[in-house]
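Engineer: Got a sequence here, can you build the structure:
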Amino acid sequence: MQQRLERLVNLVQPLLFLLIGGEILLVYLQILLPLYQSFGG
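Structural biologist: Presented below is the predicted three-dimensional model:
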């Protein structure tokens, strides 16, 4: 049982990191892109 749980955590952890990283990236883009465009234009 413990081994199965650990394997599941090892599988899920990178996916979670990817999801969280993607969310943060999207938020950054939503904040930075308008700023960048206002500076550029």
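
Engineer: okay, CA-based contacts and neighbour counts for the rest of this
Structural biologist: Will do.

Engineer: other SSEs contacting the helix or strand encompassing Gln37?
Structural biologist: According to DSSP states H and E, Gln37 maps onto helix 2-40. When contacts are defined as 3 or more Cα pairs under 8 Å, 6 or more residues apart in numbering; DSSP states H and E, helix 2-40 packs onto no helix or strand at all.

Engineer: to compare against the first, here's another:
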Amino acid sequence: DLPGVFLAIILILVVGIAIDLLIFSPIERYVLRSRGLLVKS
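Structural biologist: Down below sits the predicted model:
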């Protein structure tokens, strides 16, 4: 049952990265910008 375990681990990793990029990155950018910590390039 090892391939199933590896598949689950990879799936969780990919979903976690996707959630981080889609949800948390925009929120973090908004918070930094609203507090004046983000320098616009």
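
Engineer: Any idea what the TM-score is?
Structural biologist: The TM-score (TM-score structural alignment, normalised by the length of the first structure) is 0.64; 33 aligned residues with a Cα RMSD of 1.1 Å.

Engineer: before we move on, back to that, what separates the helix holding Gln37 of the first structure from the chain centre, distance-wise?
Structural biologist: 0 Å (Cα atoms, centre = their mean, to the nearest Å).

Engineer: Next: stretch 26-38 of the second structure.
Structural biologist: So, by Cα atoms, centre = their mean, the centroid of stretch 26-38 of the second structure is 16 Å from its chain's centroid.

Engineer: wait, what's in contact with the one residue sitting closest to the centre of the second structure?
Structural biologist: Centroid-nearest residue in the second structure, with Cα atoms, centre = their mean: Asp20, separated by 1.3 Å. With contact set as Cα atoms under 8 Å, 6 or more residues apart in numbering, Asp20 of the second structure has no partners.
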